[in-house]
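Using only what follows, build the 3D model:
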Amino acid sequence: MTEGRPSNLRHQAILEQLFSNGQVFVHDLAEQFNVAQETIRRDLTKLESQKLLKKVHGGAVNIQSKFERDFSERAKLAADEKKAIAMKAAEFIKSGDTLLIDFGTTTMEFAQQVKNIDGLTVITNSPLIAGIVQENMTIDAILIGGQFSGSKFACLGAITLKNIGEFSADYAVIGVGAIDANKGIMNQNIDEAAVARKMMENSDKLIVLADSTKSNKHAISLVSGWENVDILVTTSRDIKITEANKKTKIIFADAEDNR
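Purely as a prediction, here's the structure:
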C-alpha cells in the first residue's frame, strides 16, 4: 500500500481491522500503509470525530455504540478463512460428542459444518447457532439462557454463566478476539470472555478458532493461557507459541483449498 492511497479507502481498512481486532496501533498502521505516523493520527482523529472509535495512547480502540458494525458486516471479514477453519475443526468431532459453543462469526461457520454430524449434543448461548444445528433432527440443541445482547446475538452475564456450570462437555469450541504467543487467548469484550472461560472449565478439551487477523494481537480480557488450549485451528502461519506451552496442537487451515 502506498502514500497515494485515498484517505477514505485507508479509513475503511483501518475500521475493518478495528472491528476485527478491537484495537489498532499507530506504528503498525503507518508501516502497513507506508505513510507517516502523523497521517495515521489524523486519520484516527477524523474517525473519532465520527464516533467510530476512541483514540488512546499509541492507537485506538473499538467502542460499543450504535455506530458499531452490525453482525452481517462482521461476518464478511475473512469469510474464506473462517470457513476453512470451521471445516478443519469439524474433523475432530464425531457422532455422540457433546459440544459447548460460544457465539462468534467463526463458531457460527463451525456450526454449519458440524450440523452434518448425527447424534451430537450442542449447548450454546446463541439462538443462531442453536437454530443452525437444529436443522439436523438427530442433534440435541440446548440453548443457554441469560441476558440477551442484541448486538452480540448471544446470552451473556451471570445467569448464562450459572447455566453453563450445569453442563459437562467433551469439547468447548470458542472464537477469540486476539492471540498472544506468550500470554494466550484474549477477547475484547469481558462478558464474552467470561462465557468462554466458563465453557472451557466445563469441558474435557478446548478448541480455539482464530483467523489470521487475530494473531499476535492483544485484547482487554485474558480468556486463558496456552496451558488450557488443546487445539488451535488457524489460518495464520506466523503464530509461534512459546516453548513452555507445548500442550497446544496447532492445526493450519488453508482458505485457498476452499475456493
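
can we go C-alpha only for contacts and neighbour counts from here?
OK.

Tell me where the stretch 51-200 of the chain has helices.
For the stretch 51-200 of the chain, helices defined by DSSP state H, counting those that start in this stretch occupy the ranges 71-76, 79-90, 105-114, 127-133, 158-164, 190-201.

what about those helices, which gets the closest to Ile207?
Ile207 sits nearest to helix 79-90 of all the helices of the stretch 51-200 of the chain, at 7.7 Å, using Cα to Cα.

How far away from the center of its chain is that closest one?
Distance of helix 79-90 from its chain centroid, counting by Cα atoms, centre = their mean, to the nearest Å, is 12 Å.

angle of it against helix 105-114?
Using axes from the mean of the first three to the mean of the last three Cα atoms, to 10 degrees, the interaxial angle of helix 79-90 with respect to helix 105-114 works out to 50 degrees.

quick one on the thing from earlier: with mean neighbour count and distance to Lys55 added, can I get the helices of the stretch 51-200 of the chain in JSON lines?
Formatted as JSON lines, the entries for these read as follows, by neighbours: other Cα atoms under 10 Å; distance: least, Cα to Cα, whole Å:
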{"stretch": "helix 71-76", "mean neighbour count": "13", "distance to Lys55": "21"}
{"stretch": "helix 79-90", "mean neighbour count": "22", "distance to Lys55": "28"}
{"stretch": "helix 105-114", "mean neighbour count": "22", "distance to Lys55": "26"}
{"stretch": "helix 127-133", "mean neighbour count": "20", "distance to Lys55": "33"}
{"stretch": "helix 158-164", "mean neighbour count": "17", "distance to Lys55": "31"}
{"stretch": "helix 190-201", "mean neighbour count": "22", "distance to Lys55": "20"}
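
want to throw the ones you listed into JSON lines with distance to Ile139?
Formatted as JSON lines, the entries for the helices of the stretch 51-200 of the chain read as follows, by distance: least, Cα to Cα, whole Å:
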{"stretch": "helix 71-76", "distance to Ile139": "25"}
{"stretch": "helix 79-90", "distance to Ile139": "15"}
{"stretch": "helix 105-114", "distance to Ile139": "10"}
{"stretch": "helix 127-133", "distance to Ile139": "7"}
{"stretch": "helix 158-164", "distance to Ile139": "19"}
{"stretch": "helix 190-201", "distance to Ile139": "19"}
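
Following up with a second sequence; could you model it the same way so I can compare the two?
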Amino acid sequence: MTSPTTQDITADLSPRQNEILQIIRDQGFATLEALAEIFNVSTQTIRRDVIDLSKQGFLQRFHGGAGLPNNMVRLGHEQKNRISPEAKQRIGEQAAAMIPNGASVFLDVGTTVEAVARALGNHHNLRLVTNSMLCASIISAQSHQEVHVIGGMIYGSDGSMVSNDAPAAIRRFALDYCIIGCSGFDDDGTPLDHDRQKVAIKNAAIRSSRHNILVADQSKFHKHPFMRIAEINDFKDFVTDMRPPAHIRDSFKKAGANITVA
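Predicted coordinates for the structure are as follows:
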C-alpha cells in the first residue's frame, strides 16, 4: 500500500491531526511534549493521534516524537526559496520602499522577509533587530549602523532563533517598523503561523513597533495554520504579489490597513 502524499492530508482526519501533520511537514520532526504544549492537551492524547497517523502512513513514529515517513520530503528553506522568487523580490522591494533611512526595524524570519532584507541594501543608518540568522547575515554586509540579533536556540532550516527570553528582549526596543511574515490566514483574514515560540516573538515585535507591515505571497492565501500572530488592525500595511481573496481583502479594508500588490 502506497503511503498518502501531502495532497491527501485533509480527509478523515481531525483538525488537530491535520495541524500536527502541517507542523511536522514544516519542521521535519516534533516531540510529543512540544505538540502537547502547542495544542494544550496531554502527551497521551498526542501519542494516540501520532499512533493513528502512523498507522495510516502519514507519519513515522520515533522515540518521544514523530517525523515524516521516508516517502515524504519536508519543504525546507532552500525549496521555499525556489517558490515564487520573483514575486518575493517584488514584495521585498515594495516593503523596503516604505521604510525611510534612519528607521529602527524588526525583521522576522522566512524567505519573504529575507527578500525585504536584501532590498534594504541601499538604505542608510538603519537600526535593525532580528531573530533570523539569515536576515542577520544579509544585513550585516550592508551599510547599516546597528544590527541587533536576538539570540536563542537555532530552530528549523530557516535559521530562526527562539528562546523563552526572546519576546522580553524584543520588547526592550522602541521600533519604528516591523516586517512580519505569515504561513497562512484564518477564515476572517487574520494572519496565522504554526509555531508557538515564533508567534510569541512576532507578537512581541508587533507590540513594540509603531508601523507593522505584513508580507506574504499568494501561496499563503489558502493555508490555515493553527496560531494567530496578531489581529488585523495591528497592521498598517499588507504587501503581497496578487490581489487577495475577498475574505482577506475585506477584512484588511475594514481594519483600515492598506493592501499593496507588488
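
sorry, back to before: of all the helices of the stretch 51-200 of the first structure, which one comes closest to Val24 of the first structure?
Here helix 71-76 is closest among the helices of the stretch 51-200 of the first structure (Cα to Cα), at 16.5 Å.

what span of the second structure lines up against the closest one?
Residues 77-82 of the second structure are matched to helix 71-76 of the first structure when aligned by TM-score structural alignment.

hmm, who's touching that stretch?
Surrounding stretch 77-82 of the second structure, the residues in contact under the criterion Cα atoms under 8 Å, 6 or more residues apart in numbering are 111, 157-158.

Stretch 47-59 of the first structure too?
Stretch 47-59 of the first structure is contacted by residues 11, 15, 23-27, 41, 44-45, 60-63, 67-68 when judged by Cα under 8 Å, 6+ apart.

Could you identify the most distant pair in those residues?
Counting by Cα to Cα, the most remote pair of these is His27 and Phe67, 25.2 Å apart.

Neighbour count: the two, which is higher?
The residue with more neighbours, out of His27 of the first structure and Phe67 and counting by other Cα atoms under 10 Å, is His27; that gives 16 against 11.

The more buried one belongs to a helix?
Yes. Using DSSP: H, G, I helix; E, B strand; the rest coil, the secondary structure at His27 of the first structure is a helix.

hang on, the earlier thing: take the contacts of stretch 77-82 of the second structure and lay them out in TSV including distance to Lys254 of the second structure.
As requested, these are arranged in TSV below (distance: Cα to Cα, whole Å):
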residue	distance to Lys254 of the second structure
Thr111	28
Ser157	36
Asp158	33
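
May I have the residues that are in contact with the residue most central in space within the second structure?
Closest to where the C-alpha atoms of the second structure average out (Cα atoms, centre = their mean) is Cys182, at 4.1 Å. If a contact means Cα under 8 Å, 6+ apart, then Cys182 of the second structure has 191-193, 214-216, 220, 229 as its contacts.

Do I have it right that Leu35 of the second structure meets Arg47?
No. Look at Leu35 of the second structure against Arg47 with Cα atoms under 8 Å: they stay out of range, at 9.5 Å.

between those two, who's got more neighbours?
Leu35 (24 against 20).

what's the closest non-adjacent residue to that one?
Ile46 (6.9 Å; Cα to Cα, 6 or more residues apart in numbering).

Sticking with that neighbour, tell me its helix or strand.
Secondary-structure assignment from DSSP states H and E places Ile46 of the second structure in helix 43-55.

Touching that helix from outside, list them.
Contact with helix 43-55 of the second structure is made by 17, 32-33, 35-36, 59-61, 66, as judged by Cα under 8 Å, 6+ apart.

One more pass at 10 Å, please.
Counting by Cα atoms under 10 Å, 6 or more residues apart in numbering, the neighbours of helix 43-55 of the second structure from elsewhere in the structure are 3, 13-14, 16-18, 20-21, 31-37, 39-40, 56-62, 64-69.

Now which of those would you call buried?
For these, a neighbour count by 16 or more other Cα atoms under 10 Å gives the buried set as 17-18, 20-21, 31-33, 35-36, 39, 57-61, 65-69.

just checking, which of those belong to helices?
Judged by DSSP state H, the subset of these located in helices is 17-18, 20-21, 32-33, 35-36, 39.

Please dump those into a markdown table; it should also carry distance to Gln145 of the second structure for every row.
Putting those into a markdown table (distance: Cα to Cα, whole Å) gives the following:
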| residue | distance to Gln145 of the second structure |
| --- | --- |
| Gln17 | 46 |
| Asn18 | 44 |
| Ile20 | 42 |
| Leu21 | 42 |
| Leu32 | 43 |
| Glu33 | 41 |
| Leu35 | 40 |
| Ala36 | 42 |
| Phe39 | 41 |
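
Type out the PyMOL command that picks the buried ones from the contacts of stretch 47-59 of the first structure.
Buried subset of these, written as a PyMOL selection, criterion 16+ other Cα under 10 Å:
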select buried, resi 15+23+24+25+26+27+41+44+45+60+61+62+63+68
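
for the contacts of stretch 47-59 of the first structure, which one is nearest Phe110 of the first structure?
Taking Cα to Cα as the measure, Phe110 of the first structure sits nearest to Glu68 out of the contacts of stretch 47-59 of the first structure, at 24.1 Å.

State the distance from the closest one to Phe19 of the first structure.
According to Cα to Cα, to the nearest Å, Glu68 of the first structure and Phe19 of the first structure sit 8 Å apart.

ok, now Gln64 of the first structure?
Spatial separation of Gln64 of the first structure from Phe19 of the first structure under the definition Cα to Cα is 10 Å.

what do you get for Ser203 of the first structure?
Distance of Ser203 of the first structure to Phe19 of the first structure, given as Cα to Cα: 29 Å.

Between those two, point out the one with more neighbours.
Comparing Ser203 of the first structure with Phe19 by neighbour count (other Cα under 10 Å), the higher total belongs to Phe19, at 21 against 18.

what's the offset of the strand or helix carrying that one from the middle of its chain?
Here Phe19 of the first structure is covered by helix 7-21, with elements defined by DSSP H and E. On the basis of Cα atoms, centre = their mean, the separation between the geometric centre of helix 7-21 of the first structure and that of its chain is 17 Å.

so which strand or helix has Arg210 of the second structure?
Counting by DSSP H and E, the element that carries Arg210 of the second structure is strand 209-215.

which residues in the first structure does that strand align to?
Residue span in the first structure matched to strand 209-215 of the second structure, by TM-score structural alignment: 203-209.

superposed on the second structure, where does the matching stretch end up, distance-wise?
Superposed on the second structure, stretch 203-209 of the first structure shows a mean distance to its aligned partners of 0.4 Å (mean Cα distance after the TM-score superposition for the first structure).
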